[in-house]
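A.B. asks: The sequence isn't on hand, but the structure is:
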């Protein structure tokens, strides 16, 4: 698959950022994050109504409310909201979208992202590439800095951009505030070094995809609900699929007991802190507002009950409660989060 960038633009906010909003401090939670970029790609089938100019105009308009994304990260301490803009590329792909969807190749998929090697992102916070396939299908690839946004923040931005693109006067758009540093003030952490993986180091990781149809997920939910009748609420989609994948891993590795001696495995689940803050924060509160629940799963049980993973993960997630968040705000959870 060949992807050729045919235009390069810089999209700036349609209105200048006021001087009093020029600097956005990183919060304590931002300080703890890896200096990495999260990739997102949205695929769309052929649509003759696609308007490239409107997409760029709506991005310029929505950046007025999401102004840090058009700024630059400075010294790992704050974002300079200088309206320097977002890199916006248009690319042509020499195949049909169906070919990529039916036979995904995760090395080739990276070509749909701006700066596939990630080395050129620099101090930027967001970059976008719109890819047009031979069939007129579209893939919008985004790199977003994890330094300032978690996944939910990213979805909030994309959903608002989509609403603005559909209707410039939409009343569904909710502009957020960027004051997370007031809730989680930045801290001096002697000896703590922010990890920033180079492009070469990131190539060590291998990505594989598992596709579960809606019917398959429903069947898994029904199976685990039947085997966990004591749980209320019953297992969710995420819990059911996670338990299934863990059970397959256990079945595949338990036979070789000699190789498993002295080994332990950890299962990690991201937890949204917004509803756990007192008082709860709205989902439109943007920044890094997530932590991780971690458990060392038991090797007991059966594949049918997911080796007890669902119960163990729920117990781990219960520990991330209001008291936990309060300690985090006071800086008392630092070691637990970075160890």
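C.D. replies: Yes, it's here. Model, not experiment: these values are computed from the prediction. Numbers count the residues shown, from 1 in each chain.
A.B. asks: from here on, contacts and neighbour counts on C-alpha atoms
C.D. replies: Will do.
A.B. asks: tell me which element residue 140 is part of?
C.D. replies: Secondary structure assigned from DSSP states H and E places residue 140 in strand 138-145.
A.B. asks: Residue 130 belongs to a strand, doesn't it?
C.D. replies: Yes. Counting by DSSP: H, G, I helix; E, B strand; the rest coil, residue 130 is part of a strand.
A.B. asks: Spell out which residues sit in contact with it, please.
C.D. replies: Neighbouring residues of residue 130 by CA atoms under 8 Å, 6 or more residues apart in numbering: 88-91, 112, 138-141.
A.B. asks: Comparison target, given below:
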């Protein structure tokens, strides 16, 4: 299996400089010729009889930034001509919002619930004056003038959601070669990455087969407004004990891996369940020996097994756990994975599967996001580190032995 790392130092100028030196690239300008905006509302009004969508406690623990993802399509199949693609996307999006009705609503001023006002979502359309191949030849960052930011809905690259803003936004980008990129940003306060990908799977399937809605029942969303019962057991309860065991020779650290709880919670939930149904498998370390790969893997497996059978996420808020470790002076290392999630074959809107899917950026340092490669035989990992840590990472001989860096 191939592994590719996309290093993203927190010092953005270092990323650009390092990229140009390694590959001899000159700076490109991703010139957006024009951009328009349309508001897409649900095809049918949200029924008044529905109960308010109250955000679960584990969702309230999140800051609520947008999660931005982009899908690139180059060899477009003739099923949908260039002229009608936007209409196909808009019509199917409108019908999808009727199913995912909370996403067309508004976050209340308190941030605790979604109001069903059917305000819809913003759909941007941009004309880009470069070929898709030119853009894909290197991985840009969010704040380069030729970066991913121009391909995303304005203000949605890990930007914090305001109560007056949409919970989701979309941008369709047309490249000069005929290729396109579809960028979608979902507020993290209402759903995790699987929620976003489930939404996109339904939207793509409906766009591909608009007359076969009845066959999409298996892709329909499930809403869980409240999860009853007490807090689940911690997957690693040795945090308190580790605060007396640090000798000072090793800086305390903790590896935190986000786990999809839908198949682990009791009773199990459909994969299309909407919400932030994740928990952290956290492994604190206080000595260098505890960071050995075999030791970490064994503890992570044990932690995930302890999460199985959990009947509630109340009391297991991820941000609370992050704050707890920060107060005890642990260095935090976070990992999120969407491997084995619907990412490529399910994203055919009528013109083939995407040639690439990418998260735009990562929200902090010491953070990694893993995803499958388009071919399915490897893993792409986006890594964010401080500048000096990144230099050491890029020079690691063990990593270089089986992985490649794409900077």
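C.D. replies: Everything's here; your move. Since we're looking at a predicted model, the values are computed, not measured.
A.B. asks: TM value for the aligned chains?
C.D. replies: For this chain pair, the superposition-based TM-score is 0.70 by TM-score structural alignment, normalised by the length of structure 1; 261 aligned residues with a CA RMSD of 2.8 Å.
A.B. asks: still on that earlier bit, make a markdown table out of the contacts of residue 130 of structure 1 and add neighbour count and distance to residue 19 of structure 1.
C.D. replies: Shown next, in a markdown table, are the contacts of residue 130 of structure 1 (neighbours: other CA atoms under 10 Å; distance: CA to CA, whole Å):
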| residue | neighbour count | distance to residue 19 of structure 1 |
| --- | --- | --- |
| 88 | 19 | 25 |
| 89 | 22 | 29 |
| 90 | 20 | 32 |
| 91 | 24 | 35 |
| 112 | 28 | 36 |
| 138 | 23 | 37 |
| 139 | 22 | 36 |
| 140 | 20 | 32 |
| 141 | 23 | 31 |
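A.B. asks: Counting by contacts, list what the strand holding residue 140 of structure 1 packs against.
C.D. replies: strand 37-44, strand 126-132 (3 or more CA pairs under 8 Å, 6 or more residues apart in numbering; DSSP states H and E).
A.B. asks: against structure 2, where does the first one fall?
C.D. replies: Read that as strand 37-44 of structure 1. Aligned by TM-score structural alignment, strand 37-44 of structure 1 falls on residues 66-73 of structure 2.
A.B. asks: Map residue 109 of structure 1 onto structure 2.
C.D. replies: Per TM-score structural alignment, residue 109 of structure 1 is aligned with residue 148.
A.B. asks: I'd assumed residue 138 was in contact with its match.
C.D. replies: No. Taking contacts as CA atoms under 8 Å, residue 148 of structure 2 lies outside contact range of residue 138: 11.1 Å.
A.B. asks: Now do the buried residues in the helix or strand residue 358 of structure 2 falls within.
C.D. replies: If you go by DSSP H and E, residue 358 of structure 2 is part of strand 356-359. Neighbour counts over strand 356-359 of structure 2 (16 or more other CA atoms under 10 Å) mark 356-359 as buried.
A.B. asks: between those residues, which is closest to residue 253 of structure 2?
C.D. replies: residue 359 (26.0 Å; CA to CA).
A.B. asks: What's that closest one aligned with over in structure 1?
C.D. replies: So, by TM-score structural alignment, residue 359 of structure 2 is left unmatched.
A.B. asks: Apart from its chain neighbours, what residue comes closest to residue 359 of structure 2?
C.D. replies: residue 69 (4.5 Å; CA to CA, 6 or more residues apart in numbering).
A.B. asks: How about residue 27 of structure 1?
C.D. replies: residue 181 (4.1 Å).
A.B. asks: if I line the two up, what does that neighbour land on in structure 2?
C.D. replies: Mapped onto structure 2 by TM-score structural alignment, residue 181 of structure 1 lines up with residue 225.
A.B. asks: again, but for residue 251 of structure 1
C.D. replies: In structure 2, residue 251 of structure 1 lands on no residue (TM-score structural alignment).
A.B. asks: any idea how far residue 251 of structure 1 lies from residue 308 of structure 1?
C.D. replies: Look at residue 251 of structure 1 and residue 308 of structure 1: by CA to CA, to the nearest Å, they are 14 Å apart.
A.B. asks: next one: residue 184 of structure 1
C.D. replies: Between residue 184 of structure 1 and residue 308 of structure 1 the distance is 35 Å, computed by CA to CA.
A.B. asks: what's the answer for residue 49 of structure 1, then?
C.D. replies: Remark: distance between residue 49 of structure 1 and residue 308 of structure 1 (CA to CA) = 49 Å.
A.B. asks: So these two - more neighbours on which side?
C.D. replies: Neighbour totals were compared for residue 49 of structure 1 and residue 308, and residue 308 leads with 20 against 6 (other CA atoms under 10 Å).
A.B. asks: ok, that one touching residue 296?
C.D. replies: No. Look at residue 308 of structure 1 against residue 296 with CA under 8 Å: they stay out of range, at 11.2 Å.
A.B. asks: any common contacting residues for the two?
C.D. replies: Overlap of the contact sets of residue 308 of structure 1 and residue 296 (by CA under 8 Å, 6+ apart) is empty.
A.B. asks: ok, back up a step: ok, now which ones touch the residue nearest to residue 359 of structure 2?
C.D. replies: Residues counted as contacts of residue 69 of structure 2 (CA under 8 Å, 6+ apart) are 183-185, 357-360.
A.B. asks: farthest-separated two in the residues you listed?
C.D. replies: Maximum distance among those (CA to CA): 13.4 Å, for 185 and 357.
A.B. asks: Residue 326 of structure 2 - how many residues pack around it?
C.D. replies: 14.
A.B. asks: returning to what we had before: using TSV, lay out the buried residues of strand 356-359 of structure 2 together with distance to residue 255 of structure 2.
C.D. replies: Shown next, in TSV, are those (distance: CA to CA, whole Å):
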residue	distance to residue 255 of structure 2
356	28
357	26
358	24
359	21
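A.B. asks: what's the distance between the alignment partner in structure 1 of residue 300 of structure 2 and residue 124 of structure 1?
C.D. replies: In structure 1, the residue paired with residue 300 of structure 2 is residue 313, using TM-score structural alignment. Distance, residue 313 of structure 1 to residue 124 of structure 1, using CA to CA: 36 Å.
A.B. asks: what's the answer for residue 302 of structure 1, then?
C.D. replies: 48 Å.
A.B. asks: Now residue 68 of structure 1: closest residue in space, sequence neighbours ignored.
C.D. replies: residue 81 (5.1 Å).
A.B. asks: got the contact list for the residue in structure 2 that that neighbour lines up against?
C.D. replies: Alignment note: residue 81 of structure 1 maps to residue 116 in structure 2; criterion TM-score structural alignment. For residue 116 of structure 2, the contacting residues are 46, 52, 101-102, 104-106, by CA under 8 Å, 6+ apart.
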